[in-house]
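J.: coords please:
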Amino acid sequence: MKLVRYGNPGEEKPGLIDEGGTLRDLSAHVDDIGGTTLSDEGLDRLRALDPSSLPAVSGTPRFGPCVAGIGKYLCIGLNYTDHAAETGNPIPEHPILFMKATSAVVGPDDDIVMPRGSTHTDWEVELGVVIGKTAKYVSVEDAMEYVAGFCVINDVSERHFQMHLSGQWTKGKSCDTFGPTGPWLVTRDEVADVQELDMWLDVNGKRMQTGNTRTMIFGVAEIVSHLSQLGSLHPGDVISTGTPPGVGLGMKPPVYLKAGDEVELSIQGLGTQKQRVREDV
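T.: Modelled structure (predicted):
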């Protein structure tokens, strides 16, 4: 299934995209796309519905973040071999973990708003993993059973804030609008091999990033297992699993976003995002 949340910010309704690409309303069946809806039992109840019996949504409403009420937004850094190389960093021995504030989360096509004084705002196409049931001390072999599905994430980053304002990377990752998430949550049963997904990102129509999840240093199952050893993962938690090469920081000289730029990104089977960049006022 492709599950979505549509409508104005803060007023999103649950929906799904049927096989013909029509947006269908799920409001009569679930309150939102989050919490117990993401459990195997909750998703099975939605699978049992006949999509053609659901009301079709007219027009082209805005898509919000595809997960409601995100508890934790966990991010893995330097998780692609070729991205680690372009930034001059060694291959990590363990997954590098940082947090993105949930207040950064926006819809997939909402504007990227550069914070005041920003001159180093960067892009990162990433595979998002959405947790479906509580995971604690799970093995690599069992880890995928705790995943509800996958989505596209743009891990927008302000590199000066991240690297030169002291403290952790979170400073450069948590600015408002720095977490476009969606458009869809694609349930795990519809992704044949999560470690074989093409991904790309364009800025103003120019291809910047081209990658595939096969070059991850730590795969999805390993990441979920590792994080579950550190603390419980809960339904609706989101994990952003790292980016392939081609970020602005890695270019010589570095290239960063500016007001008026357009960013478009996609992951195979998971949909496309498109954002306009503007300055905060």
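J.: drop to CA atoms for contacts and neighbour counts, all remaining ones
T.: OK.
J.: and the longest helix for this structure?
T.: For the chain, the helix that runs over the most residues, judged by DSSP state H, is helix 220-230.
J.: Output the contacting helices and strands for it.
T.: Packed against helix 220-230 by the contact rule (3 or more CA pairs under 8 Å, 6 or more residues apart in numbering; DSSP states H and E) you find no helix or strand.
J.: what do you get if the cut-off is 10 Å, keeping everything else the same?
T.: strand 96-99, strand 125-131, strand 147-154, strand 238-240 (3 or more CA pairs under 10 Å, 6 or more residues apart in numbering; DSSP states H and E).
J.: what's the angle between the second one and strand 147-154?
T.: Regarding strand 125-131 and strand 147-154, their directions subtend 150 degrees when assessed with axes from the mean of the first three to the mean of the last three CA atoms, to 10 degrees.
J.: Would you mark the buried spots in strand 125-131?
T.: Using 16 or more other CA atoms under 10 Å as the test for burial, strand 125-131 gives V125, E126, L127, G128, V129, V130, I131.
J.: Kindly indicate which of those residues lies nearest V147.
T.: Lowest distance from V147 to these (CA to CA) belongs to I131, with 4.5 Å.
J.: gap between the closest one and D122?
T.: 27 Å (CA to CA, to the nearest Å).
J.: how about this one, so we can line them up?
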Amino acid sequence: MNALPDLIGVYGGGRMGAGIAHAFLVAGTRVVVVETDDAAVAAARARVTTSVGKADSLGLLNEDPARTLARLEVTTSPAQLAGAGLVVEAVPEDVPLKQKVLGIVEQSAPDAVIATNTSSLPIDRLASPLSRPQRFLGLHFFNPVPASDLVEIVTGAATDVSVLARAQSWISDLGKSAITVRDSPGFASSRLGVGLALEAIRMVEEGVASAADVDLAMTLGYRHPTGPLRTTDIVGLDVRLAIAEHLERELGARFAPPDLLRRMVAEGKLGRKAGEGFYLW
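T.: Have a look, this model is predicted:
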């Protein structure tokens, strides 16, 4: 029997939140997903149901998918988070929004470890409205969560070492590997990933090579499973742009977004979710 809490909360049932819920459901825990309204509740439930169904079709479940989904509750009531051992906030990358949600979570689940699924926002800044920041840390899951092997654990200045140890154990219980980094701009993964992606975009912008050839240089030459531009399409060009702008403010001009990236976002070429980015989807 693993050491995961009996109940996990996920605040936000979008693509990332649904993936996080999937991961914990498959590991055997009960999961409560909190959304904003009835339409969002239905959409979140559909995302998780589709994800679990896909896992079943690939032979990745150890039980009937109906039993897995029976452990899922999707609600508009944060009060349903009471009793959760861990609550993961998974709302969009907006500091005031995340701070508001984290405050709601702390009130609703006073005994829970609280985590934010952010790819680059400062943990200590997000923790500022919390009365118990020692129980707070970052759990940066990667998209798609069910298939990704990595979770980046980000510790804030106040994060208690026992909370870190529990988080590391929980990630192991999910069958994933954890890296631990201290709170810093872009952490480790986003800082490295965005740096590579921005240089790849500059190469396309300057006519050095096509997007496909830049990606082949990394997949065949360096054994990356996916090239930086295809990865950018999967992540979303708007997401890449927002992270780059944040890192430019924090770390300087080396993270300045190329004009090509800004133009493509303005034109709605956001990658896979829009049907077009550096590739057609």
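J.: Superposed, what's their TM-score?
T.: Scored by TM-score structural alignment, normalised by the length of structure 1, the superposition of the two chains gives a TM-score of 0.20; 98 aligned residues with a CA RMSD of 6.3 Å.
J.: follow-up on the earlier one: among the helices and strands packed on helix 220-230 of structure 1, which is nearest R47 of structure 1?
T.: strand 147-154 (13.1 Å).
J.: Counting by contacts, list what the helix or strand just after that closest one packs against.
T.: Downstream of strand 147-154 of structure 1, the first helix or strand assigned by DSSP states H and E is strand 157-158. Judged by 3+ CA pairs under 10 Å, 6+ apart, strand 157-158 of structure 1 is in contact with strand 121-122, helix 170-173.
J.: and among these, the most buried is which?
T.: strand 121-122 (a mean of 24; mean count of other CA atoms under 10 Å).
J.: helices and strands around the strand or helix carrying G195 of structure 2, which ones?
T.: G195 of structure 2 belongs to helix 189-205 when assigned by DSSP H and E. Under the contact definition 3+ CA pairs under 10 Å, 6+ apart, helix 189-205 of structure 2 sits against strand 150-155, helix 211-221, helix 228-235, helix 237-251, helix 259-266.
J.: between the last one and helix 189-205, how many degrees?
T.: Orientation of helix 259-266 of structure 2 against helix 189-205 (the same axes, to 10 degrees) gives an angle of 100 degrees.
J.: List the buried residues of helix 259-266 of structure 2.
T.: L261, M264, V265.
J.: just the residues you listed now: which is nearest D38 of structure 2?
T.: V265 (30.1 Å).
J.: Name the nearest residue to that closest one, ignoring sequence neighbours.
T.: Leaving aside its sequence neighbours, V265 of structure 2 sits nearest to D238 (CA to CA, 6 or more residues apart in numbering; 5.8 Å).
J.: The one you found - how many residues pack around it?
T.: 20 (other CA atoms under 10 Å).
J.: Quick check: the gap between it and A244 of structure 2.
T.: Taken as CA to CA, the span from D238 of structure 2 to A244 of structure 2 is 10 Å.
J.: before we move on, what about A46 of structure 2?
T.: Counting by CA to CA, the separation of A46 of structure 2 from A244 of structure 2 is 32 Å.
J.: Of these two, which one has the most company?
T.: Neighbours per residue, other CA under 10 Å: of A46 of structure 2 and A244, the larger number sits with A244, 27 against 14.
J.: Please tell me how far L251 of structure 2 sits from D56 of structure 2.
T.: 43 Å.
J.: So which elements touch the strand or helix carrying I104 of structure 2?
T.: Element membership of I104 of structure 2, judged by DSSP H and E, is helix 95-108. When contacts are defined as 3+ CA pairs under 10 Å, 6+ apart, helix 95-108 of structure 2 sits against strand 7-11, strand 86-89, strand 113-116, helix 123-127.
J.: would you list those in JSON lines and tack on distance to R30 of structure 2 and mean neighbour count?
T.: Shown next, in JSON lines, are these (distance: least, CA to CA, whole Å; neighbours: other CA atoms under 10 Å):
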{"stretch": "strand 7-11", "distance to R30 of structure 2": "5", "mean neighbour count": "28"}
{"stretch": "strand 86-89", "distance to R30 of structure 2": "11", "mean neighbour count": "26"}
{"stretch": "strand 113-116", "distance to R30 of structure 2": "16", "mean neighbour count": "26"}
{"stretch": "helix 123-127", "distance to R30 of structure 2": "26", "mean neighbour count": "22"}
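J.: closest to L139 of structure 2 out of those?
T.: Per CA to CA, nearest to L139 of structure 2 of these: strand 113-116, 5.8 Å.
J.: Which elements pack onto that closest one?
T.: So strand 113-116 of structure 2, by 3+ CA pairs under 10 Å, 6+ apart, packs with strand 7-11, strand 86-89, helix 95-108, helix 123-127, strand 136-141, strand 150-155, helix 161-173.
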